[in-house]
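1. can you look at this prediction? I've put the sequence above it.
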Amino acid sequence: MQTLEIIGTLIGLVYLWLEYRASIWLWAAGIVMPAVYVFVYYDAGFYADMGINVYYLLAGGFGWLMWLRRRSRPEATGLAEGAAPSDGAAVSEAAPQPEGAVLSAENAPAKNSTQTAARARTITGERTIAPMPRGRWLPLGAITALAFGVILWVLLRFTDSNVPYGDSFTTALSIAGLWMLAQKYVEQWLVWIVVDAVCAGLYFYKGLYPTAGLYALYTVIAVFGYFEWRRLMVRQRT
């Protein structure tokens, strides 16, 4: 199992680098890595973490699709929630009308050319980095708290886990963090800073030293990742 843990650690390093660079290929590593760690965590008795890696495995495909999903919104409203057009944002032009043609209300020229351009421009291609809308924090916090309670109850009642509270906490927070990552919200890094720091301590306590070292590195890189994503977000907007 030590060999499998080392393999998972190496894949985790690749995943970390791809996430830092906001590369969509992080989801490929994010599918392989949890498949390896399902067996590592089962052997170590981290049952909630084993379960969350099954979730990671399934969510990897969802996240990949979410990052590829095209956005097509008017620029005037498409930047709501902090979204910004990517470098390759396509600008659609209004089709020319033949002379003498009667213009309908839909294709009539706008009074303001700026409004016309804003209505014509669409955001396409890979999902862009954005801040998480304020209205989503409370529902996400409530769901995370509920997940923590359910996972803790399962561990206390049905398993022999000797770290049920820490395991439940990191698992519930990881569910929230992965959803935020799939939405490409910059604040997902703040969630991972907490998760990674707690996990590093738990894994060291359980003797999973390569994994503990990996998560300690995750904690440091997550801090840099937050500021890197903020820089990328600003660059996308400009």
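-> Perfect, thanks for sending it.

2. contacts, neighbours, all on C-alpha from now
-> Noted.

3. nearest the middle, which residue of this structure would you pick?
-> When CA atoms, centre = their mean is applied to the chain, the residue found nearest the centroid is Leu181 (0.7 Å).

4. my read: that residue touches Val191, true?
-> No: under the criterion of CA atoms under 8 Å, Leu181 makes no contact with Val191, lying 10.0 Å away.

5. buried set for the lengthiest helix in the chain?
-> Scanning the chain for the helix with the most residues, using DSSP state H, yields helix 209-237. For helix 209-237, the buried set under the neighbour-count rule, 16 or more other CA atoms under 10 Å, comprises 209-219, 221-222, 225-226, 228-230, 232-233, 236-237.

6. can you map out the helices along this protein?
-> Assigned by DSSP H, the chain shows helices spanning 2-20, 26-44, 47-68, 75-78, 113-120, 137-158, 164-182, 188-205, 209-237.

7. these: which one's closest to Ser86?
-> Ser86 lies closest, by CA to CA, to one member of the helices of the chain: helix 209-237, at 5.6 Å.

8. packing partners of that closest one?
-> helix 2-20, helix 188-205 (3 or more CA pairs under 8 Å, 6 or more residues apart in numbering; DSSP states H and E).

9. second one coming, line it up with the first:
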Amino acid sequence: MKEIFDINSIFFTVLGYPMSYLEFFGTVTGAVATVLSARAHLWSWPVGMVSVIIFLFLFYQIQLYPDMFLQVFFFITNAIGWWEWTHPKTGEEDRRNELRITPLSSKSFAFLLGAGVLATAVLGTIARNLHEWFPVMFSLPSAYPYLDSFTTVMSIVATFLLIRKKLECWYVWLLVDLISTYMYFTKGVKVLGIEYGFYCLIAFVGAWHWTREYRSYTTTTA
């Protein structure tokens, strides 16, 4: 069992690429959690927590420490999302007694987008200058300081919208995934680009499914 959590323990090899247990099960559980989210299924949160724990072990062993700490954020938000969906306030529950899907007001959505753009400008400026401020740690300039910062900021926004089961979360995820797909392909990590292309499809399906469920509320109450 201990070997499964070792990045050097290979599960199988495909086209010459050695796939470790950690990478395989982390990717699979992450994809399953995303598909379940698109279906507004409660089990998306615990499955997502399993994926996060697996990736925490993976990132630690390949020395991607910022990504490792990001998994702590995702674990906490998964726990919050699980609680929010299962403990809706009075008037916020759906027919399954879970948090119901609701849209944001145009004003709130515009505010979030504006705040996201502002945060992107700040974070992007920092990312653009990291190689000058900390040349020992960052020998090369950031490849896409503002695009990368935008996807980071809006991923956080989309996560909190998902926690509150806001319909617009899938449109934000779609934008983030489209940009990420472009960045990964242009940087040569094409397998990751294909994965995010798959996430684009899931985001589209999620928007369609959530919209249909939201409209069903008015149908059942009419």
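-> All right, it came through fine. Note that this is a predicted model, so its numbers are computed, not measured.

10. before we move on, the earlier item: what's the residue nearest to the centre of the first structure aligned with over in the second structure?
-> With TM-score structural alignment as the criterion, the equivalent of Leu181 of the first structure in the second structure is Leu162.

11. what is the neighbour count of Ile53 of the second structure?
-> 17 (other CA atoms under 10 Å).

12. er, Phe148 of the first structure actually
-> That count, for Phe148 of the first structure with other CA under 10 Å as the rule, works out to 21.

13. touching, it and Asp167? I think so.
-> No: counting by CA under 8 Å, Phe148 of the first structure sits too far from Asp167 to count as a contact (9.3 Å).

14. now the residue mapped onto Arg231 of the first structure from the second structure: how far from His41 of the second structure?
-> The alignment partner of Arg231 of the first structure in the second structure, by TM-score structural alignment, is Arg212. For Arg212 of the second structure, the distance to His41 of the second structure (CA to CA, to the nearest Å) stands at 14 Å.

15. and the aligned partner of Leu190 of the first structure in the second structure, what does it touch?
-> Under the alignment (TM-score structural alignment), Leu190 of the first structure pairs with Tyr171 in the second structure. Taking CA atoms under 8 Å, 6 or more residues apart in numbering as the definition of contact, the neighbours of Tyr171 of the second structure are 203-204, 207.

16. related to what we said a few turns ago, make CSV out of the helices and strands packed on helix 209-237 of the first structure and add distance to Val40 of the first structure.
-> As requested, those are arranged in CSV below (distance: least, CA to CA, whole Å):
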stretch, distance to Val40 of the first structure
helix 2-20, 6
helix 188-205, 11
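
17. so which of those helices is the most packed in?
-> Neighbour counts averaged per stretch over those are highest for helix 188-205, at a mean of 20; criterion: mean count of other CA atoms under 10 Å.

18. who touches the corresponding residue of the second structure for Arg134 of the first structure in this structure?
-> With TM-score structural alignment as the matching criterion, the partner of Arg134 of the first structure in the second structure is Ser106. Taking CA under 8 Å, 6+ apart as the criterion, Ser106 of the second structure is in contact with no other residue.
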